[in-house]
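J.: next come a sequence and a model predicted from it.
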Amino acid sequence: MGTFSFKLPDIGEGIAEAEIVSWHVAVGDMVEEDAPLADLMTDKATVEMTSPVTGRITRLSGEVGEMLAIGSILAELEVEGDVDAQPEPEPAPEAPAAPAEVKEPDPVPEPVEAKPEPEPKPEPEPAPDPAPVAERQRVLASPAVRKRAKDLGIDLADVKPAEDGRVRHGDLDAFLSYNAGGGYRPAGGKREDEQVRVIGMRRRIAESMAASKRHIPHFTYVDEIDVTKLEELRADLNATRGAKPKLTMLPLLITAICKTLPDFPMINARYDDEAGIVNRSGAVHLGMATQTDAGLMVPVIRNAESRNIWQLASEIVRLAEAARSGNATSQELSGSTLTLTSLGPMGGIASTPVINRPEVAIIAPNKVVERPMFRGDKVVAAKLMNLSISCDHRVVDGWDAASYVQAIKRLLETPALLLAD
């Protein structure tokens, strides 16, 4: 037997440390090669760490919520054969060597072939311990799904995936629908008091929002927009879209945002307050605030100004799915120059969104409501939507914000202008 020390590898992009978000194993567990050990979060994204060898966990470093330096030991495993602790420079090269010598084919056939007659005796000893654990480790699921299952008290091994063997959020929903146990509390049921540690994505959000409010003097401007004609256009486009994605309001709004920004360069910018420099961006890298099980994430539509409404619709769907499944890359979660946040039909009548620092503005459409409105001497039914914008008053003046929103309003209320080149 030997001990294999698995050190936290270099995750890239100059990351010096990562936060332990969750452990998938405990001391004493048997794990297979490539089984998930832990989820770690950097400033950019959540990364799932998997075991490079097959063995039994003898030591885990750190509690959930603690920071771990790159190169420090994440876990130690007892493995079969002579396996030295992982050398300092690179954890990765050692990983393939260990499993190659220690593959499980030896231990598994041995009890069956070596002792065929007293079959009942060898069977109980190896099976109860490793088998259930190994089974659990083989469940495929994203970090976001694992965290949600853990919060709900659901063992992923009990959930039957609908397709390709991978547990998704829909599978958890189906499990909850048919099984009120496993930690699930029906609506209206009494909950016990509990303490919840602010860790992982929730801690990142808390720190980011606090820094934004602490450093940025916010102001918010709200205007009302008649989107009756725009909604008619959207319905017509959807009716004839063929294989193209269904249009929501967002691709049309993003198009209006991008078309008006060249006249308002102070809006599409990032403020380096330490250097005292405002970096105005020519391209529109639009952050799209997205609610996920792990918390609010902001995937980025790169060069939104160069995409048509159908391309924007496809990219919105792709990025939202990547964020919610935990598969968004660090590049897809950074570098935005302006952010759009929307609660869709639940959007309320007005909002005062918090700026995604170091950007200088954030835009929030509110829900579309049908109300009576005067058109000349007549009262007609109109579809109205309030549009909110929060700005950094150090960089953007109230006049600029109001003028910008009214420029967007002109395009949305006259959709022919919106789609004209």
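T.: Right, received. Where do you want to start?
J.: from here on, just use CA atoms for contacts and neighbour counts.
T.: Will do.
J.: just list the residues touching the nearest residue to residue 374 once chain neighbours are set aside, thanks.
T.: Leaving aside its sequence neighbours, residue 374 sits nearest to residue 380 (Cα to Cα, 6 or more residues apart in numbering; 6.3 Å). Neighbouring residues of residue 380 by Cα atoms under 8 Å, 6 or more residues apart in numbering: 372, 373, 374.
J.: element containing the last one, please.
T.: Assigned by DSSP states H and E, residue 374 falls within strand 361-375.
J.: who's in contact with the nearest residue to residue 258 once chain neighbours are set aside?
T.: In this structure, residue 258 finds its nearest non-sequential neighbour in residue 305, 5.2 Å apart by Cα to Cα, 6+ apart. Counting by Cα under 8 Å, 6+ apart, residue 305 touches 255, 258, 259, 283, 284.
J.: ok now stretch 368-387, how far from the chain's centre?
T.: Centroid separation for stretch 368-387 versus its chain: 37 Å, with Cα atoms, centre = their mean, to the nearest Å.
J.: any buried residues in that stretch, and which?
T.: Residues 368, 382, 383, 384, 385, 386, 387 are the ones in stretch 368-387 that count as buried (16 or more other Cα atoms under 10 Å).
J.: in helices, which of those fall?
T.: Taking DSSP state H, every one of the buried residues of stretch 368-387 sits outside helices.
J.: redo those as JSON lines? Include distance to residue 89.
T.: Shown next, in JSON lines, are those (distance: Cα to Cα, whole Å):
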{"residue": "368", "distance to residue 89": "58"}
{"residue": "382", "distance to residue 89": "67"}
{"residue": "383", "distance to residue 89": "63"}
{"residue": "384", "distance to residue 89": "61"}
{"residue": "385", "distance to residue 89": "58"}
{"residue": "386", "distance to residue 89": "57"}
{"residue": "387", "distance to residue 89": "54"}
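J.: spatially, which two of those are the most separated?
T.: 382 and 387 (15.8 Å; Cα to Cα).
J.: ok, residue 137 touching residue 30?
T.: No: applying Cα atoms under 8 Å, one finds residue 137 not in contact with residue 30, separated by 9.3 Å.
J.: any idea which element the residue nearest to residue 374 lies in?
T.: strand 378-392.
J.: now the angle from that strand to strand 361-375?
T.: Per axes from the mean of the first three to the mean of the last three Cα atoms, to 10 degrees, the angle that strand 378-392 makes with strand 361-375 is 170 degrees.
J.: and for the helix or strand following strand 378-392, what are the contacting residues?
T.: With elements assigned by DSSP H and E, the helix or strand that comes after strand 378-392 is helix 398-413. By Cα under 8 Å, 6+ apart, the list of residues contacting helix 398-413 from outside reads 219, 221, 223, 225-230, 252-253, 256-257, 260-261, 264, 267, 387, 389, 391, 417-418.
J.: ok, structure two:
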Amino acid sequence: MGEFVIKMPDVGEGVAEAELVEWHVKAGDPVREDMVIAAVMTDKATVEIPSPVTGTVVWLGAEIGDKIAVKAPLVRIETAGEGGEDKAAAPAPAPPKPVQPLRLVEPAMPAAEKQPAAPREATAKLAEKPLASPAVRLFAREHGIDLRQVAGSGPVGRILREDIDQFVARGAAFSPAPIAPARKTATEEIKLTGLRRRIAEKMSLAVSRIPHITYVEEIDVTALEELRATMNRDRKPEQAKLTVLPFLMRAIVKAVAEQPNFNATFDDHAGILTRHSAVHMGIATQTPAGLMVPVVRHAEARSVWDCAGEMSRLADAARAGTATRDELSGSTITISSLGALGGVVSTPVINHPEVAIVGVNKIAVRPIFDGTQFVPRKIMNLSSSFDHRIIDGWDAATFVQRIRTLLETPALIFIEG
């Protein structure tokens, strides 16, 4: 018999550690060669770790949520042959599977808060469910009688119809007895692991290091919605359905061409702003595992239809957990949209190290005065945040107003140059 040690493999370039998000085995379990034994996460990508040997697990080196350094011992397996160390574990990508263990804590109630004992004639304790037939329960409910106040004379304290009659005869009225709502003292402790912890860390980083300025403007998208409906009606079967976002993507492409500082990333340690000619558009997407940002690469070279198709493909991959690391990284500017739940105003958090994020609020029909009368128009707010170290308020307003012009006159989106 020997012992084989599986070490934490190198799961990506420049990655020094990964977070353990799932165990597929426990001590004492048999394993076979190539069987997945654990899953780790780094940079929003989950990687499964297989066993290179057959044997029995004798030791696990971490708990869910722990961060493990590359080459640190992860699992020890007892094998039939000689022992050794795993030097080339080959991780395979897998969908993110967030783990959120719950631990229910029921604090003890202080002596001063303990409830007094129930009255003697109510032999059934208030905290216990009284025994009674469905017919008796229905009768009591219809007449507003709390069965917990009725003493049962049947077997094992079962409440009979006669018991209710006697209860009423003793002077109790057919009205619900006032019962104070039960106090709730339980708490839940939820350990943030996997993607949820990554999101928390990234949001903390962005808010703590980026001084945000948020600018809100309302956009009249009546003409855009008419154009979108026409294009969707005439679209080909292989074309994705158009939403507002592909038009917004193309408008942003035109706007950043005039103000390149907005399509940039900022290294605040080195003090270097990198302006990108390629527009890699991050699309904040809600998934069952949490918020992800798949990236539509080279939006500057895509048509509205192409933007819609690629955005749909990436959103489906993110929700299914099959998006690759490259598809979830490398954005230069981000769009955030909550769709029909978009509210009136939001304050989107910049996707570090970018310097701008454009937030889309819901479309609503509002009465707008055209100079002579109020007319119904479809209005959508844009709530956009910018890194105030790089973007001044005037520049932010100019950027958003350019997008507004393009969306309110959507023919301009299709004019090249």
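T.: Good, I have the coordinates. Source: prediction; values computed, not measured.
J.: now the strand holding residue 374 of structure 1 against helix 398-413, angle please.
T.: On the basis of the same axes, to 10 degrees, strand 361-375 of structure 1 is oriented at 60 degrees to helix 398-413.
J.: strand 361-375 of structure 1 maps to which residues in structure 2?
T.: The aligned range for strand 361-375 of structure 1 in structure 2 is 356-370, by TM-score structural alignment.
J.: and the matching stretch, how far out from the chain middle?
T.: Centroid displacement of stretch 356-370 of structure 2 relative to its chain, using Cα atoms, centre = their mean, is 25 Å.
J.: next: stretch 317-331 of structure 1.
T.: 6 Å.
J.: list the buried residues of that stretch.
T.: By neighbour count with 16+ other Cα under 10 Å, stretch 317-331 of structure 1 contains the buried residues 319, 320, 323, 324, 325, 326, 327, 328, 329.
J.: equivalent analysis for stretch 393-411 of structure 1, please.
T.: Using 16+ other Cα under 10 Å as the test for burial, stretch 393-411 of structure 1 gives 393, 395-396, 401-402, 404-411.
J.: and the spatially most central residue of structure 2, what is it in contact with?
T.: Geometric centre of structure 2, nearest residue: residue 290, 2.5 Å, by Cα atoms, centre = their mean. Residues in contact with residue 290 of structure 2 (Cα under 8 Å, 6+ apart) are 195, 196.
J.: what's the spacing between it and residue 46 of structure 2?
T.: 13 Å (Cα to Cα, to the nearest Å).
J.: ditto for residue 386 of structure 2
T.: Residue 386 of structure 2 is 31 Å from residue 46 of structure 2, by Cα to Cα.
J.: quick check: closest non-adjacent residue to residue 214 of structure 2.
T.: residue 385 (4.2 Å).
J.: what's that neighbour aligned with over in structure 1?
T.: Residue 385 of structure 2 maps onto residue 390 in structure 1, by TM-score structural alignment.
J.: correct me, but its match touches residue 361?
T.: Yes: when contacts are counted by Cα under 8 Å, residue 390 of structure 1 is listed as touching residue 361 (5.6 Å).
J.: need the overlap of contacts for the two.
T.: The contact sets of residue 390 of structure 1 and residue 361 overlap at residue 355 (Cα under 8 Å, 6+ apart).
J.: those two: who's more crowded?
T.: Using other Cα atoms under 10 Å as the criterion, residue 390 of structure 1 and residue 361 rank with residue 361 on top: 30 against 24.
J.: for the residue lying closest to that one once chain neighbours are set aside, grab the count of nearby residues.
T.: Spatially, and ignoring its direct neighbours in sequence, residue 361 of structure 1 is nearest to residue 391 (4.3 Å; Cα to Cα, 6+ apart). Using other Cα under 10 Å, residue 391 of structure 1 has 27 neighbouring residues.
J.: so residue 391 of structure 1 sits right up against residue 219, yeah?
T.: Yes: the pair residue 391 of structure 1 / residue 219 is scored as a contact, 5.6 Å apart, by Cα under 8 Å.
J.: can you list contacts of stretch 318-325 of structure 2?
T.: Stretch 318-325 of structure 2 is contacted from outside by 43-45, 94-96, 285-289, 292, 294, 314, 317, using Cα under 8 Å, 6+ apart.
J.: so it aligns onto which residues of structure 1?
T.: Using TM-score structural alignment, stretch 318-325 of structure 2 pairs with 323-330 in structure 1.
J.: just checking, what packs against the strand holding residue 374 of structure 1?
T.: When contacts are defined as 3 or more Cα pairs under 8 Å, 6 or more residues apart in numbering; DSSP states H and E, strand 361-375 of structure 1 packs onto strand 338-341, strand 378-392.
J.: mean shift between the last one and structure 2?
T.: Okay, so that is strand 378-392 of structure 1. Here the mean offset of strand 378-392 of structure 1 against structure 2 after fitting is 1.0 Å, by mean Cα distance after the TM-score superposition for structure 1.
J.: repeat that for the shortest one.
T.: Averaged over the aligned pairs, strand 338-341 of structure 1 sits 0.8 Å from structure 2 after superposition, using mean Cα distance after the TM-score superposition for structure 1.
J.: chain center to that strand: distance?
T.: 16 Å.
J.: in structure 1, which spans are helices?
T.: According to DSSP H, structure 1 carries its helices in the segments 94-102, 109-114, 130-137, 143-152, 169-178, 200-215, 228-239, 249-260, 309-325, 398-413, 415-419.
J.: residue 275 of structure 1 is nearest to which of the ones you listed?
T.: Comparing those by Cα to Cα, helix 200-215 comes nearest, at 14.0 Å.
J.: run a quick neighbour tally on residue 36 of structure 2.
T.: By other Cα under 10 Å, 18 other residues sit near residue 36 of structure 2.
J.: and stretch 320-338 of structure 1, end to end?
T.: Stretch 320-338 of structure 1 end-to-end distance (Cα to Cα) = 17 Å.
J.: I meant to write stretch 277-289 of structure 1 there.
T.: Across stretch 277-289 of structure 1, the terminal residues are separated by 25 Å (Cα to Cα).
J.: so what does residue 341 of structure 2 match up with in structure 1?
T.: Taking TM-score structural alignment, residue 341 of structure 2 has residue 346 as its aligned residue in structure 1.
J.: contact partners for its match?
T.: By Cα under 8 Å, 6+ apart, the neighbours of residue 346 of structure 1 are 366, 367.
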